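**Student:** can't give you the sequence, but here's the structure:
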């Protein structure tokens, strides 16, 4: 039998404790814009390789292709190897949530059993994710989305392969900070009204695999935060696309003012 979420969470917690002061330092240095920290080798290499080996093929996932993004997602976890569900929910262990809350100086945050917009993400050659703001709330619009956890598991994933996380603390007219989607690396970043982020186009004929979780709070991170749908923009080189995406953002935002919980339920959630 493979490792349970409890066993995996203890391994994660052990590494987080080892790097506690460094993680606090990373976050403190960035918290006034888009706060983030990352930690390498968060799980034993053998286990990280096993997680990667059990990722589904893209044919078994949901393809998302538009002007905004091109990627594959998986969130109905009972369709896949049990280890994948265990590792996702290991990151939602209460002790890990409390530890990360302390690092980020947050009073009380919560995991998400429904994996709303979370789960697994796979990106192949030419896949991308345009600059965007995450939806501000959970699926029922009761809590604010405050943290994004990204755990990368593709072995030997080099920077030049693309598919790297980009964050834009100085706005979309300036260069982003690029964080490599390095094997066995966990990245934690804040999500709020100004936390623009993206994923660079995958340049290699391979698949970049990521385990994704979100944490929520009863209060927004910024006093200025207001409800917003997932909001996409074009890059500085994509003038026409940017105009189209801004129109799309306004239309979807207008609909949500009328239909508070949307016209239909977002299918990206784990239906147990």
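**Tutor:** Structure's in. What do you need? Small disclaimer: the values here were computed from a predicted structure and weren't measured. Residues are numbered from 1 along each chain as shown.

**Student:** make it CA atoms for all contacts and neighbour counts henceforth
**Tutor:** Fine.

**Student:** just the strands in this structure please.
**Tutor:** Applying DSSP state E to the chain gives strands spanning 36-40, 62-65, 69-74, 119-123, 128-133, 144-152, 165-167, 177-179, 185-190, 197-199, 208-217, 231-232.

**Student:** turn these into CSV, including distance to residue 99 and mean neighbour count.
**Tutor:** Formatted as CSV, the strands of the chain follow (distance: least, C-alpha to C-alpha, whole Å; neighbours: other C-alpha atoms under 10 Å):
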stretch, distance to residue 99, mean neighbour count
strand 36-40, 13, 19
strand 62-65, 32, 14
strand 69-74, 27, 21
strand 119-123, 21, 24
strand 128-133, 25, 22
strand 144-152, 13, 24
strand 165-167, 23, 21
strand 177-179, 22, 15
strand 185-190, 12, 22
strand 197-199, 24, 24
strand 208-217, 12, 24
strand 231-232, 30, 23
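
**Student:** and the residue lying closest to residue 159 once chain neighbours are set aside, how many neighbours?
**Tutor:** In this structure, residue 159 finds its nearest non-sequential neighbour in residue 180, 5.6 Å apart by C-alpha to C-alpha, 6 or more residues apart in numbering. Residue 180 has 19 neighbours, counted by other C-alpha atoms under 10 Å.

**Student:** this is the comparison structure:
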């Protein structure tokens, strides 16, 4: 076993040995259409439990995303929360953790950023959902290529009937390849590209419950193979015809508006929305 450095103390050491990293690398690159890993007990238990116990209230999160295709809240102001959130952020934004992520994904030169497109928290109350979508693959503020998502769920005693499973779909939106329950201290690491449509269906939870997660996005320098891909929602096969039409029209309007604003020299709407507070 390799020694765990102090900066990596909040990562479960069962994942950081040379042997474990080699096995994770094999699991990540296993031919699945959306390359991904599901890792239970990802943070050390004390950190995960403290984050759960001190997760910021839904009402306190500054960005409310509510539209035809999503209903959730998010934030990245770590200075307002329990210090453990800042400690974990410092861990996942460290050079040591970036090297770990490069080793298990095979993507050299991964790094993250100190803005809202780096690390933060998501939370959804009763009825929360995020329709299946492709993430934007570019951070316009830093000129970096978004490559990997890390989500760590912080939901103790989450029940199957609550729903809210992360769905990973095939590119053609014909098959849901994987459903991952958002259980406590479960991490999902997945490639962010055209082969990774993902989202979660509407949750049904009791009063006082919410769907909580910690996120970090990883980037590389823009290089060979990069082709800009905007964020966009994609209809599920079982969506009604009316919902499919509404989503298609909404996304077309959004993308055309972004192109118009880009021609005027205005930054991405997604980036502005995430940094308006």
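**Tutor:** In hand now; what should we look at? Values in this document were obtained by computation on a predicted structure and should not be read as measured data.

**Student:** returning to what we had before: okay if I get the strands of the first structure as a markdown table plus distance to residue 256 of the first structure?
**Tutor:** Formatted as a markdown table, the strands of the first structure follow (distance: least, C-alpha to C-alpha, whole Å):
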| stretch | distance to residue 256 of the first structure |
| --- | --- |
| strand 36-40 | 29 |
| strand 62-65 | 21 |
| strand 69-74 | 21 |
| strand 119-123 | 24 |
| strand 128-133 | 16 |
| strand 144-152 | 16 |
| strand 165-167 | 26 |
| strand 177-179 | 31 |
| strand 185-190 | 23 |
| strand 197-199 | 22 |
| strand 208-217 | 20 |
| strand 231-232 | 13 |
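
**Student:** give the contact list for the equivalent of the residue nearest to residue 159 of the first structure over in the second structure.
**Tutor:** Counting by TM-score structural alignment, residue 180 of the first structure lines up with residue 181 in the second structure. Contact partners of residue 181 of the second structure, counting by C-alpha atoms under 8 Å, 6 or more residues apart in numbering, are 160, 163, 164, 165, 166.

**Student:** what do you get if the cut-off is 7 Å, keeping everything else the same?
**Tutor:** 164, 165, 166 (C-alpha atoms under 7 Å, 6 or more residues apart in numbering).

**Student:** residue 223 of the second structure now?
**Tutor:** By C-alpha under 7 Å, 6+ apart, the contact set of residue 223 of the second structure is empty.

**Student:** rewinding a little: closest one to residue 90 of the first structure among the strands of the first structure?
**Tutor:** Comparison of the strands of the first structure against residue 90 of the first structure by C-alpha to C-alpha identifies strand 208-217 as nearest, at 10.2 Å.

**Student:** okay, that closest one sits on what stretch of the second structure?
**Tutor:** Mapping strand 208-217 of the first structure onto the second structure (TM-score structural alignment) gives residues 211-220.

**Student:** what is the longest helix anywhere in the first structure packed up against?
**Tutor:** Counting residues, the longest helix in the first structure under DSSP state H turns out to be helix 239-258. Judged by 3 or more C-alpha pairs under 7 Å, 6 or more residues apart in numbering; DSSP states H and E, the packing partners of helix 239-258 of the first structure are strand 231-232.

**Student:** and the strand it packs on against the second structure, how far off on average?
**Tutor:** Compared with the second structure after fitting, strand 231-232 of the first structure deviates on average by 0.5 Å (mean C-alpha distance after the TM-score superposition for the first structure).
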